[in-house]
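In: sequence and predicted model, in that order:
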Amino acid sequence: MTTLKTHYDNSLTLEQYLAHMQVNKDEMLAIYNAFQVPDDARLQEIKDKDLKAIVITEDWCGDAMVNIPVLMRIAEAASIDLRFSLRDDNLELMDQYLTNGTARSIPIFVFLDATDHQYAVWGPRAQVVQDYVTEVRQNLPSKDAPDFEEQQKAVHHTIHEKYKNTPEFWEEIYNSIVERLIHL
């Protein structure tokens, strides 16, 4: 099995990932430009941990679109080097971080310590965001309903718009990631 260090070393830099992106790039960068980290002493605590991270992602993922720009701001403030691993090209890595033991949900942020060992894992959503998604999806018809695909597309559009336009979500994501890195 490939080590986390090897996955990190072989993953894309932020610049390479941005150049690779074909979907959600403008939206992701708009969130990045709109979101600023607060004056937060916890960021220095995180910086002192000397972390780096592997971001398991794909550009088509709406959750990645909203979570990655927040992580980018945290990484800037806490000197965390980010590398991006495309989920569909790295299933061996992804399958180590399944959501609920079965789902290849992304993004997943795998934080490594100075010795290249796993320090923490975060993803794919902050709890407040998960609660919202669960609530919005609860009215979907069954998968065998004739209008399921149409209804599902409408729900995904609603979620996507909420992600792009809700700074309160960005703040919840920020706090969720920071808390994960502080309280192990």
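Out: Cool, the structure landed. Predicted model only: the values in this text are computed from it and were never measured.
In: all contacts plus neighbour counts: C-alpha atoms, from now on.
Out: Noted.
In: residue 109 belongs to a strand?
Out: Yes. Counting by DSSP: H, G, I helix; E, B strand; the rest coil, residue 109 is found in a strand.
In: burial of it, as a residue count?
Out: Taking other Cα atoms under 10 Å as the criterion, the count of residues near residue 109 is 26.
In: list the residues that contact the residue nearest to it when sequence neighbours are not counted.
Out: Nearest residue to residue 109, sequence neighbours excluded (Cα to Cα, 6 or more residues apart in numbering): residue 55, at 4.7 Å. With contact set as Cα atoms under 8 Å, 6 or more residues apart in numbering, residue 55 has these partners: 82, 83, 84, 85, 107, 108, 109, 110.
In: what would those look like in TSV with distance to residue 153?
Out: TSV is the format used below for those (distance: Cα to Cα, whole Å):
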residue	distance to residue 153
82	31
83	31
84	27
85	27
107	20
108	24
109	27
110	30
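In: list buried residues within the residues you listed.
Out: Neighbour counting by 16 or more other Cα atoms under 10 Å classes 82, 83, 84, 85, 107, 108, 109, 110 among the contacts of residue 55 as buried.
In: about what we covered before: and what about the residue nearest to residue 109, helix, strand or coil?
Out: Strictly by three-state DSSP, residue 55 counts as strand.
In: one more to weigh against that first structure:
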Amino acid sequence: MINTIQQTLQNSFSYTEYRNLASELIAQGKSTGHEQSEDLLHYSELNEARMNRLEKTITIADEVKTKLENLDKNYIWLVLAESWCGDAAQILPVIYKMSEASEKIDLKIALRDDNDILMQQFLTNGGRAIPKLIVLDATTLEVIADWGPRPHGAKQLILDYKATHGIVDENAKIALQKWYLLDKGTEIQNEIIALFESVLA
């Protein structure tokens, strides 16, 4: 596992590098990932606009900032993502702002499709769902915890929709984006902080 993590970190990007890569690919008519399609390009374009907005509007709660500032040691937050993923677009700006609140967090983003060996270690119900946050001890690269691909409220919305309609269609995706919009990153912050507190308790 350590070798796989080291390889993934070598292939990873800073948040700014990831954003620049996504923008460059969109300009070429592409998305990140091994599969290319008009739909994935369209989602990447939508997500770029969402992330631009969220970077301006998301705020980290004062109590969350305090807890992040008081972390006991240095961590790497390694996130597996792709530019076409709607959940990643909603969650990455929140994770980025959280990482910026603490000198003890080094945020790295790696593309899921380019790092499948690591992705296979963090499947959700057997699927390669993203984003997936992997919290590492910065010194040993030991996996401390992982989180994702969605906060509980968003996950429950999709489960309920699928139970009612049998599928996850465009209406479900619209409802999910509205959930994120109303939540303003609050549940993501709270769940990640709770994860740290449970591990460090």
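Out: Received, thanks. Quantities reported herein were computed from a predicted structural model and do not represent experimental measurements.
In: care to give me the TM-score?
Out: With the length set by TM-score structural alignment, normalised by the length of structure 1, the two chains reach a TM-score of 0.85; 172 aligned residues with a Cα RMSD of 1.8 Å.
In: out of the contacts of residue 55 of structure 1, who's nearest residue 148 of structure 1?
Out: Distance to residue 148 of structure 1, by Cα to Cα, is smallest for residue 107 among the contacts of residue 55 of structure 1, at 25.2 Å.
In: which one in structure 2 is aligned with the closest one?
Out: Matched by TM-score structural alignment, residue 107 of structure 1 corresponds to residue 131 in structure 2.
In: contacts only, for residue 12 of structure 1.
Out: 83, 84, 85.
In: was I right to think the first one contacts residue 16?
Out: No. With contact defined as Cα atoms under 8 Å, residue 83 of structure 1 does not count as touching residue 16 (9.3 Å).
In: trace the residue nearest to residue 109 of structure 1 over to structure 2, please.
Out: In structure 2, residue 55 of structure 1 lands on residue 79 (TM-score structural alignment).
In: cool, residue 125 of structure 1 as well?
Out: Residue 125 of structure 1 maps onto residue 150 in structure 2 when the alignment is built from TM-score structural alignment.
In: tell me the contacts of its match?
Out: Here residue 150 of structure 2 is in contact with 87, 131 (criterion: Cα under 8 Å, 6+ apart).
In: distance of it from residue 74 of structure 2?
Out: 25 Å (Cα to Cα, to the nearest Å).
In: go on, residue 163 of structure 2?
Out: Residue 163 of structure 2 sits at a distance of 42 Å from residue 74 of structure 2 (criterion: Cα to Cα).
In: which one's more surrounded, the two?
Out: residue 74 (15 against 11).
In: state the distance from the more buried one to residue 16 of structure 2.
Out: Separation of residue 74 of structure 2 from residue 16 of structure 2 (Cα to Cα) stands at 21 Å.
In: give the contact list for the most centrally placed residue in structure 1.
Out: Centroid-nearest residue in structure 1, with Cα atoms, centre = their mean: residue 107, separated by 3.7 Å. Neighbouring residues of residue 107 of structure 1 by Cα under 8 Å, 6+ apart: 55, 56, 57, 58, 61, 63, 64, 67, 68, 123, 124, 125.
In: dump those residues to JSON lines, plus secondary structure and distance to residue 96 of structure 1.
Out: Shown next, in JSON lines, are those (DSSP: H, G, I helix; E, B strand; the rest coil; distance: Cα to Cα, whole Å):
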{"residue": "55", "secondary structure": "strand", "distance to residue 96 of structure 1": "13"}
{"residue": "56", "secondary structure": "strand", "distance to residue 96 of structure 1": "11"}
{"residue": "57", "secondary structure": "strand", "distance to residue 96 of structure 1": "14"}
{"residue": "58", "secondary structure": "coil", "distance to residue 96 of structure 1": "17"}
{"residue": "61", "secondary structure": "coil", "distance to residue 96 of structure 1": "19"}
{"residue": "63", "secondary structure": "helix", "distance to residue 96 of structure 1": "19"}
{"residue": "64", "secondary structure": "helix", "distance to residue 96 of structure 1": "18"}
{"residue": "67", "secondary structure": "helix", "distance to residue 96 of structure 1": "20"}
{"residue": "68", "secondary structure": "helix", "distance to residue 96 of structure 1": "20"}
{"residue": "123", "secondary structure": "coil", "distance to residue 96 of structure 1": "13"}
{"residue": "124", "secondary structure": "coil", "distance to residue 96 of structure 1": "14"}
{"residue": "125", "secondary structure": "coil", "distance to residue 96 of structure 1": "17"}
